[in-house]
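*Asks:* Build me a model:
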Amino acid sequence: MSPAKSPAASQRSYHHGDLRRAVLTAALEVIAADGPSALSLRDLARRAGVSHAAPAHHFKDRAGLLTAIAAEGYGLLAQALADARDLREAGVRYVRFAREHPAHFEVMFTPGLLRGDDLELATARALAADALRTAVSAVDPGDRGQDAGLAGVAAWSLAHGFATLLLGRNLDTAVGDRDPEEVFHTLAGMLFHSAGPHGRQD
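*Replies:* Modelled structure (predicted):
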């Protein structure tokens, strides 16, 4: 006969070591497989092996969980873009991020699922935006014109559109057996040039 669990053991089981991380990981797996609409806090609790009320303790509800995923995603994106040498490298890193974190990527850009007033989310978004602006500042002024803000939108649109089409398998024929990141680097080079210390660089 197995010994009965002590109150301390039950408490450890409830807290699951790092319950928040366990629930986030389970949620990301569900989203990657079936999309955000498949999320259920009760199902995630079952997957994490904890009480059905435990996820609500950390996230309150489904929107809170998705907002936490989006905030984490923007933080990871900011880290990915940091110290990129130029705009093309930043774009390649953006595409790589989307490929490596498809569940984060999907949730981050579905604002209807998120709490728009969440401070953690707003801070993480700002960090990612700052990283993109830094990359835009390295573009040759002749390519970005007088409006660096619009240049940033153009660069983001190119990287985001490519990543979204890629994840949706809409570029399978166009990309073929080539490395998608190399393909994007070539596309970005058609539109943007980096400004080095001696002028334009390809």
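
*Asks:* hey, let's count contacts and neighbours off CA atoms from now on
*Replies:* Fine.

*Asks:* Find the nearest non-adjacent residue to V107, please.
*Replies:* Leaving aside its chain neighbours, V107 sits nearest to A70 (5.8 Å; criterion: CA to CA, 6 or more residues apart in numbering).

*Asks:* so is that neighbour in a helix, a strand, or just coil?
*Replies:* Judged by DSSP: H, G, I helix; E, B strand; the rest coil, the three-state class of A70 is helix.

*Asks:* Next, the second sequence, to be compared with the first:
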Amino acid sequence: MTDSYHHGDLRRQVLTAAAEVIAEHGVAAVSLRDLARQAGVSHAAPAHHFGNKTGLLTALAAEGFERLADELGAADGLREMGVAYVRFALEHPAHFRVMFDSDLLDADNPDLVAARANTRQRLRAGVGDRPEQALAAWSLAHGFATLRLGGNVIGDDAAEIFRGIAATVFQG
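*Replies:* From the prediction side, this is the model:
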């Protein structure tokens, strides 16, 4: 849905505002009413685009998977795909937080299903026909990104730290 209102693209505005709220205060702080108030529209306007909070978070997750797929597609090799994954998580923490929390999402949403499939396809392209290596690489990148977002891994350059870890784990 790409309806626009007199003040611009409300859908985009609500998604951006929701990502800011999640990044700063967590998912529990997201309220369609508050986002509508912030946008200066009626409380029903965001519901027109998303239905409810689950719809909003699902749209945010689908957007995140599409962005992640783009990042992965631009990476050269498995290690750099891991770096791209970590960078994505650190640059888009709200998307990252909702993308993998199935309790928050409508798993049957066609946009989400398509975005997840696109991301999986990009990941598979990086590892070929080695599902165990794909899962190991994903686990390493996801775990590192989650630890970094939680303040449990420190250092100036997350990408370089991850490259070092990946080189140790995957020997090359």
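
*Asks:* Looking for the alignment partner of the residue nearest to V107 of structure 1 in structure 2.
*Replies:* Using TM-score structural alignment to pair residues, one finds that A70 of structure 1 aligns to A61 in structure 2.

*Asks:* roughly how far apart are its match and E80 of structure 2?
*Replies:* When distance is defined by CA to CA, to the nearest Å, A61 of structure 2 is 23 Å away from E80 of structure 2.

*Asks:* again, but for H25 of structure 2
*Replies:* Look at H25 of structure 2 and E80 of structure 2: by CA to CA, they are 31 Å apart.

*Asks:* Who has more neighbours out of A61 and E80 of structure 2?
*Replies:* More crowded of A61 of structure 2 and E80, by other CA atoms under 10 Å: A61, with 27 against 19.

*Asks:* my read: the residue nearest to V107 of structure 1 touches T110, true?
*Replies:* No. Here A70 of structure 1 lies out of contact with T110, judged by CA atoms under 8 Å, at a distance of 9.1 Å.

*Asks:* so what's L77 of structure 1 closest to, chain neighbours aside?
*Replies:* Distances taken as CA to CA, 6+ apart put A128 closest to L77 of structure 1, at 6.1 Å, once the chain neighbours are dropped.

*Asks:* Please say which position in structure 2 that neighbour maps to.
*Replies:* That one, A128 of structure 1, aligns with T119 by TM-score structural alignment.

*Asks:* List the residues that contact its match.
*Replies:* 65-66, 68-69, 72 (CA atoms under 8 Å, 6 or more residues apart in numbering).

*Asks:* check which helix or strand covers it.
*Replies:* According to DSSP states H and E, T119 of structure 2 maps onto helix 110-127.

*Asks:* which residues in structure 1 does the helix or strand following that helix align to?
*Replies:* Proceeding C-terminally, helix 110-127 of structure 2 gives way to helix 131-149 as the next helix or strand, assigned by DSSP H and E. Residues 149-167 of structure 1 are where helix 131-149 of structure 2 aligns, taking TM-score structural alignment as the criterion.

*Asks:* Pull out the buried positions in that stretch.
*Replies:* Neighbour-count burial for stretch 149-167 of structure 1 flags 151-152, 154-156, 158-160, 162-164, 166-167 (criterion: 16 or more other CA atoms under 10 Å).
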